[in-house]
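Undergrad: heads up, no residue letters with this:
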C-alpha cells in the first residue's frame, strides 16, 4: 500500500479522472438520447415509434464490449476516426440510451391518462404535453432506476481498458504489472468503485425523497 501512495498516486488520480469523465459524459449523453427515444416511443407518428423501438431492441441486446470493439476498430474502415476517447463515449451512450429510454418509458406509463386527456382538452399539443406534463412527472418517478443506470455506466466504463485506455481499471493493471502487488491494487480500485456507487445511490435516495410524487 505504501508503494501505491508514494509512487502511483498521480496514476490513480489520472485513471480515476478519466473514469469520471467517461461516466459523466456517457451518462448525460445516454440520458438525453434516451429521453428523445422515449418520446419517440409514445409518439403518435408511426415512423418515430418504429425507429425508437428498433433502436432500443438493437442496442439493448448488444454487449457493450462488442459494440466498443466495433466502433473503435470498425469506424476507421468507414473513414470515420473518432479516436479512442470519443469512441468509448459513443459506445456507452449508444447502449445506455436504450436502457434510459425503457426506464423513462416506464415512468411515462405511470402518468395517469386522465391528466393527459385533461391537457388535450386544454388544447396542449403532443410536444406541450410531453414537455409540461409527462416528462417532468416521469423523471420524478424513476429516479431510483436512473441512479442504477448511472452506476451501471460507471462500472461499464472499466471496459475502456479493453481498447487500452488508462482509466481506473487499466491503471490498476498497469501498476500491478510493474510492481507485482497481487490483489492489493485491484482491492483499492474495487473500494473506489464501491465508494462512488454508494455515493451515487445515497444521493439518489435523498433526491427521490425530496421529489417523491404523492399518489
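TA: Looks like it arrived, so ask away. Just so it is clear, the model here is predicted, and its values are computed rather than measured. Residues are numbered from 1 along each chain as shown.

Undergrad: okay, CA-based contacts and neighbour counts for the rest of this
TA: OK.

Undergrad: got the contact list for residue 31?
TA: Going by C-alpha atoms under 8 Å, 6 or more residues apart in numbering, residue 31 touches 96, 97, 100, 101.

Undergrad: what do you get if the cut-off is 6 Å, keeping everything else the same?
TA: Neighbouring residues of residue 31 by C-alpha atoms under 6 Å, 6 or more residues apart in numbering: residue 100.

Undergrad: got the buried residues for the helix or strand where residue 22 lies?
TA: Per DSSP states H and E: residue 22 is located in helix 9-41. For helix 9-41, burial by neighbour count (16 or more other C-alpha atoms under 10 Å) applies to 11-12, 14-16, 18-27, 29-31, 33-41.

Undergrad: structure B:
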C-alpha cells in the first residue's frame, strides 16, 4: 500500500485511471457507432457500400494497433488534420475496435431468420427501417456476450496511448519507475486497476445479457 500513498502517487494513479476510463468510454462510443454503420454497409444491397465495409474491416482488423496510433498521431497532421494526442488516440482505438464491433454485429444479423426481413419489406419498410427496427434489435440479444469481450479488451488496448503522449494509466509506470519505486509493486497496482475496469465492463454486459434473456 505504501507505493500509492507517498510523494503524491495516489493522485498520479487516480489521474491515469480516470484518463483511461475517459479514453476507453469515448472510443467505445465511437467504435459502436462506427461498427453499426459498417455492419449496415456489409449487409447492404448496394455493392459499393458492401465493398467499402468489407475493405474497412479487412484493413483495420489486420493492421497492428500501434501502427494505427502512429498514423493518427503523425500522418494526419501532414494532411492538415491537426488534432491533440488524446483525440488521435480516440481515432485510432475507434477505427480499430469499430471493425471488430462490425463483425460481431454482422454475425448477430446472420442469426435473424430471413423471414423477419421479408415480412418487414412486405409491410413497405425500406432497408434502413428493416435493419434498424426489425433486424438489429433481434441481433443485439445474440451479440451481447461477444460484444462484451470486445469492449473488455478496449481499456487494455488503450495502454498503447501512453507511448504517444497521452497521460493514461499505463504511462504512470514510467514516472514511478523514474522515482525509483519497485517495478513489481508498480505493475501490481497497474494490473489491479485494469482488472477493476475489466470487471466493471464485464458486469455491465453480464447484466445486459441477463436482462435480454429474461425479455425473450
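TA: Yes, it's here. Fair warning: this is a prediction, and the values are worked out from it, not measured in the lab.

Undergrad: which residue is nearest the centroid of the first structure?
TA: Geometric centre of the first structure, nearest residue: residue 27, 3.5 Å, by C-alpha atoms, centre = their mean.

Undergrad: residue ranges for the helices of the first structure, please.
TA: 2-7, 9-41, 46-59, 64-74, 83-109, 113-121, 126-129, 135-141, 143-156, 168-179, 184-211 (DSSP state H).

Undergrad: okay, the ones you listed, which one's buried deepest?
TA: helix 83-109 (a mean of 22; mean count of other C-alpha atoms under 10 Å).

Undergrad: who does that helix touch, helix- and strand-wise?
TA: helix 9-41, helix 135-141 (3 or more C-alpha pairs under 6 Å, 6 or more residues apart in numbering; DSSP states H and E).

Undergrad: would CSV of those with distance to residue 56 of the first structure be doable?
TA: Output for those, formatted as CSV (distance: least, C-alpha to C-alpha, whole Å):
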stretch, distance to residue 56 of the first structure
helix 9-41, 8
helix 135-141, 18
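
Undergrad: out of those helices, which is closest to residue 147 of the first structure?
TA: helix 9-41 (9.9 Å; C-alpha to C-alpha).

Undergrad: mean deviation, the closest one versus the second structure?
TA: Once fitted to the second structure, helix 9-41 of the first structure is off its aligned match by 0.5 Å on average (mean C-alpha distance after the TM-score superposition for the first structure).

Undergrad: so where is that helix in the second structure?
TA: Matched against the second structure by TM-score structural alignment, helix 9-41 of the first structure falls on residues 10-42.

Undergrad: now do the contacts for the closest residue to residue 101 of the second structure other than its chain neighbours.
TA: In space, residue 101 of the second structure comes closest to residue 35 once its chain neighbours are excluded; the distance is 4.9 Å by C-alpha to C-alpha, 6 or more residues apart in numbering. Contact analysis of residue 35 of the second structure by C-alpha under 6 Å, 6+ apart lists 98, 101, 102.

Undergrad: now those residues as TSV including distance to residue 140 of the second structure?
TA: Below are the contacts of residue 35 of the second structure laid out as TSV (distance: C-alpha to C-alpha, whole Å):
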residue	distance to residue 140 of the second structure
98	16
101	11
102	12
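
Undergrad: and in the first structure, which of the residues you listed remain?
TA: Of the contacts of residue 35 of the second structure, the contacts whose aligned counterparts also meet in the first structure (both residues aligned by TM-score structural alignment, their matches' C-alpha atoms under 6 Å) are 98, 101, 102.
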